[in-house]
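Novice: Output the structure for:
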Amino acid sequence: MVVQKGKPGTKGQKQILQENKDTLAFYRNMALGAVGGYLGIGMILFTTFPALDLTFFILGCLVLGGCYRFMASMATPKLAADGTLLDEGCDLNIEGGIGEHVKDLVILTSGVIVLAMFSSYFWLIWLLAPIRGAQMLWTNVLGPWFFQPAPEEPEERVLDKKQLKRERRMKYR
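Specialist: As a prediction, the model looks like this:
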């Protein structure tokens, strides 16, 4: 194993473009596998799908499709008229970026759909998404905003101005 010292190297445009394509293909296959598995097992085991399960399944498909389209639009490269690469699009694999959170939602939704093949109660796991969203909202936006220290008034400056004013009066008297 080679240990790299110092700052990690930056990725080139072509590497980011290739990694984005691979990432999109992986998450597309994950989503299609979950949806296909649910439909395949459901057609074998059930004569009709339960209405609530079908509703959640359709909602899950919409979430998966929306996440995929969002990631694809983030990773869309910009090409010049002659076909040269101007911009590779956003890096989907950057740590802490929005692409990471969207990928987590795809993983959660695919997992819930696969688990829901066995019991309808697994749809409740989907409640982790808004709980995580609320936790991120609190820690990154609301918490720091509510608990930031109050701005301190510069008392010394006010006192210094008054003292200087008094000294000037004394000087001219």
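Novice: alpha carbons only for contacts and neighbour counts from here, please
Specialist: Fine.
Novice: just checking, what packs against the longest helix along the chain?
Specialist: The longest helix of the chain (DSSP state H) is helix 13-45. Using 3 or more CA pairs under 8 Å, 6 or more residues apart in numbering; DSSP states H and E as the contact criterion, the elements in contact with helix 13-45 are helix 51-74, helix 98-115.
Novice: got the ones you listed as CSV, with distance to P130 and mean neighbour count columns?
Specialist: Compiled in CSV, those are given as follows (distance: least, CA to CA, whole Å; neighbours: other CA atoms under 10 Å):
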stretch, distance to P130, mean neighbour count
helix 51-74, 13, 16
helix 98-115, 10, 19
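Novice: re the thing from before, how about the longest helix of the chain: buried residues?
Specialist: Neighbour-count burial for helix 13-45, with 16 or more other CA atoms under 10 Å as criterion, is recorded at 13, 16-17, 19-20, 23-24, 27-28, 30-32, 34-35, 38-39, 42.
Novice: Before we compare anything, build this one as well:
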Amino acid sequence: MKWLIIIAILPILGCSQPSEQLSMGEIEQIKGDIIERSEKHASDLENMDFESVMTFYAEDLIGFGDGYYWGDYLTMDGIWRDLLGEGGWKKILKWDLQTHKVHVFSRDAASYLVEFDHEHLDDKGDTVRSSGCFTYGMQKIDGEWKAVTAHVSHTPFRTDDDKWWSKYAPSNRDK
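Specialist: Predicted coordinates:
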């Protein structure tokens, strides 16, 4: 009976182990590829290139933002189509990304978090500034990294003094 239990448990334990081991070089390459893909997405936004912007997202995308379920790929398509098209933003002045954090799960799956800061001209010509964070579930699909899940949080501009949590950040810890 003990052997039967052990034989039944072994496959379960085997499933909990990673099916592949990646080298540090492979992990760093994947991180770099995802960051490069995201920077291209930001560049496509600055260029207001709707078609290229949408290649960042997988067709089965799930999106949340600012505390709400936003929708799917078609929702994202509608959002960017409105903002980048006629009657939307006149011009994107900048779309900067910083503090890239990638956690690699496998050769084709990773999580990616990044802060953004951008400025655009609205339909009246006024400059609008926004910042926040994106959290993406990234999957390699047909050889290209795509967002399969997306979460965005928009935050008001904060000075360094307003960032109360920063005293706990790795860069501010006593060494």
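Novice: What does the TM-score come to for these two?
Specialist: Superposed pair, TM-score by TM-score structural alignment, normalised by the length of the first structure: 0.33. Supporting alignment: 99 aligned residues with a CA RMSD of 5.4 Å.
Novice: sorry, back to before: kindly reformat the helices and strands packed on helix 13-45 of the first structure as TSV containing distance to E167 of the first structure.
Specialist: Shown next, in TSV, are these (distance: least, CA to CA, whole Å):
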stretch	distance to E167 of the first structure
helix 51-74	65
helix 98-115	59
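Novice: Now I5 of the second structure: which helix or strand?
Specialist: In this structure, I5 of the second structure is located in helix 2-16 according to DSSP states H and E.
Novice: Going toward the C-terminus from that helix, what's the next helix or strand?
Specialist: Following the chain from helix 2-16 of the second structure toward its C-terminal end, the next helix or strand by DSSP H and E is helix 24-46.
Novice: and the next element down the chain from that next one?
Specialist: helix 50-54.
Novice: neighbouring contacts of that next one?
Specialist: Defining contact as CA atoms under 8 Å, 6 or more residues apart in numbering, one finds that helix 50-54 of the second structure is touched by H41, D44, L45, D77, W80, R81, L84, G85.
Novice: Likewise for stretch 34-45 of the second structure?
Specialist: Taking CA under 8 Å, 6+ apart as the criterion, the residues outside stretch 34-45 of the second structure that touch it are 50, 52-53, 56, 92, 95-97, 100, 102, 112, 138, 145.
Novice: Tell me the buried residues within those residues.
Specialist: Burial of these was assessed by neighbour count (16+ other CA under 10 Å); the buried members are F50, V53, F56, I92, W95, L97, H100, V102, Y112, M138, W145.
Novice: a markdown table for these, including distance to I9 of the second structure and secondary structure?
Specialist: Rendered in a markdown table, the data for these read as follows (distance: CA to CA, whole Å; DSSP: H, G, I helix; E, B strand; the rest coil):
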| residue | distance to I9 of the second structure | secondary structure |
| --- | --- | --- |
| F50 | 51 | helix |
| V53 | 46 | helix |
| F56 | 41 | coil |
| I92 | 56 | strand |
| W95 | 51 | strand |
| L97 | 46 | strand |
| H100 | 39 | strand |
| V102 | 33 | strand |
| Y112 | 34 | strand |
| M138 | 32 | strand |
| W145 | 35 | strand |
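Novice: Done for today, thanks.
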